[in-house]
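Asker: pasted the sequence and its predicted model underneath.
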Amino acid sequence: MFERRMDWQIKQVTTNKKQFLSLLLLADEQESMIDRYLDRGDLFVMYVDEESWIAVAVVTNEEEGVYELKNLAVDPAYQRKGIGRQMVDFLCRHYQQTGHTMLVGTGDSRQTVSFYQSCGFTYSHTLPGFFTENYDHPIIEDGKVLTDMIYFRKRLS
C-alpha cells in the first residue's frame, strides 16, 4: 500500500516497526501499551522522504469489518497543518475495501474529541477507568487527568 501527495507519501511498514517508537509514543506514552497492538496492527508511515517520517498510524482488525485506529501521531513540527486529517482520510479509504466501521478510542480532551468529530467520527461508547487501570502513571492531556476512554466510530461505506 502506497500513496503519494505533492510533498509526502504514505507507506505500510511490516518489519522493524519499533524504529518508529519515538513518534508512536507521542500518541500513546507507555511503550508496554503500544506493544499490545503494534505487532498485530497495520503500521502506516507518512514520509517527506525516505529518511524523514512525519506521521504514523496503527490500525487493528477487531472483528469482521471493524477496524480500530489505535495510534495516530504527527511530528510536532508538522502538527496543525492537516497531516493528521490526511492520514485519517487515507486510512478510511484504505479500509473501506474490506470493512464497514472504523473505531478510535481516546481520552476526553476537548482538542482530540473535536479533531475526531471533525473527521466524521461520532460517539460510540465509554470504557470507564481505562487509563487509570492500564497505565502505570497518570495520563494528562490538555491539563486534564484522563480516566475513561471515549470511543468514536465512523461508517466507512
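Answerer: On my side now, so go ahead.

Asker: from here on, just use CA atoms for contacts and neighbour counts.
Answerer: OK.

Asker: tell me the contacts of F152?
Answerer: The contact partners of F152, taken as CA atoms under 8 Å, 6 or more residues apart in numbering, are 103-105, 116, 121-125.

Asker: again, but for R40
Answerer: Taking CA under 8 Å, 6+ apart as the criterion, R40 is in contact with T60.

Asker: hey, which helix is longest across the chain?
Answerer: For the chain, the helix with the greatest residue count under DSSP state H is helix 83-96.

Asker: got the angle for whichever helix or strand comes after that one vs helix 83-96?
Answerer: Counting by DSSP states H and E, the element after helix 83-96 in chain order, helix or strand, is strand 101-106. Strand 101-106 runs at 140 degrees relative to helix 83-96, counting by axes from the mean of the first three to the mean of the last three CA atoms, to 10 degrees.

Asker: next up, a structure to set beside the first:
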Amino acid sequence: MRVELINGNKKRFLDLLLLADEQESMVDKYLDKGTMFAIYDDDLKGICVVTKERDRVCEIKNIATYEKFHGQGYGKKLIDYVCDYFKDDCDTMFVGTGDSPLTVPFYKKCGFVESHRIKNFFTDNYDHLIFEAGKQLVDMVYLKKEL
C-alpha cells in the first residue's frame, strides 16, 4: 500500500471526487488550491484533497474510496497519512461533512471531534437535494482533530 502526492491533472480523479462531493462546480472551488493524495494497493483505491485554510489550520475537502473498497481501511490510512503530512504546518485539521450516519462515525473513529455546524449548507450551496444512507443532508457538520 502506498500514498502518492498528485501534482497535475487532478481532474482525472473526478469519478472519485464526485463520490464525496457530487457537484462538480463545488469540487472546482477547492481542487486547484488543494493538495491531492491518492492511495494505491496494486491499483487506485481512493483520493483525498486537503487545503490550507489559514495559519496552522488545514481542511480535508474531499476524501473518497471506491465503494467496493469501503470498510477495508483505505480511508483511515489516507486520513492518518494526511494528518502526519501536515502536522509540521498545521495544528488543527478540519473536515466538513453532511450529518450522515455513515461519515460522522467514520471521522470520529479517526480521532475527530465535532466542532461546529453551518446551517443549511447543502440546501443553500447545491443545485439539487443530497441524500446519504436515506437521509437528506442539510447542515454541514465540521469536525476537528488536533495534530
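Answerer: Cool, the structure landed. Quick caveat: nothing in here was measured; it's all calculated off a predicted structure.

Asker: ok, back up a step: with the second structure overlaid, report how far the longest helix of the first structure is off on average.
Answerer: By mean CA distance after the TM-score superposition for the first structure, the fitted helix 83-96 of the first structure averages 0.6 Å away from its aligned residues in the second structure.

Asker: number of nearby residues for the aligned residue in the first structure for N62 of the second structure?
Answerer: Counting by TM-score structural alignment, N62 of the second structure lines up with N71 in the first structure. Using other CA atoms under 10 Å as the criterion, N71 of the first structure is surrounded by 24 other residues.

Asker: so which helix or strand takes in N71 of the first structure?
Answerer: strand 66-74.

Asker: so what touches that strand?
Answerer: Counting by CA under 8 Å, 6+ apart, 23-24, 26-28, 37, 54-62, 83-84, 95, 99-105 sit against strand 66-74 of the first structure.

Asker: narrow those to those that are buried.
Answerer: Burial by neighbour count, judged by 16 or more other CA atoms under 10 Å, picks out 23-24, 26-28, 54-61, 83-84, 95, 99-105 from the contacts of strand 66-74 of the first structure.

Asker: in the second structure, which strand is the longest?
Answerer: strand 43-54 (DSSP state E).

Asker: quick one: contacts of that strand?
Answerer: By CA under 8 Å, 6+ apart, strand 43-54 of the second structure touches 13, 16-17, 30-31, 33-40, 58-66, 69, 74-75, 78, 82.

Asker: hmm, back to that, can you list the buried residues in the longest helix of the first structure?
Answerer: 83-85, 87-88, 91-92, 95-96.

Asker: what is the nearest of the residues you listed to V145 of the first structure?
Answerer: Nearest to V145 of the first structure out of those is G84 (CA to CA; 23.3 Å).

Asker: what's the closest non-adjacent residue to the closest one?
Answerer: Of all residues beyond its chain neighbours, the one nearest G84 of the first structure is V74 (6.4 Å), with distances taken as CA to CA, 6 or more residues apart in numbering.
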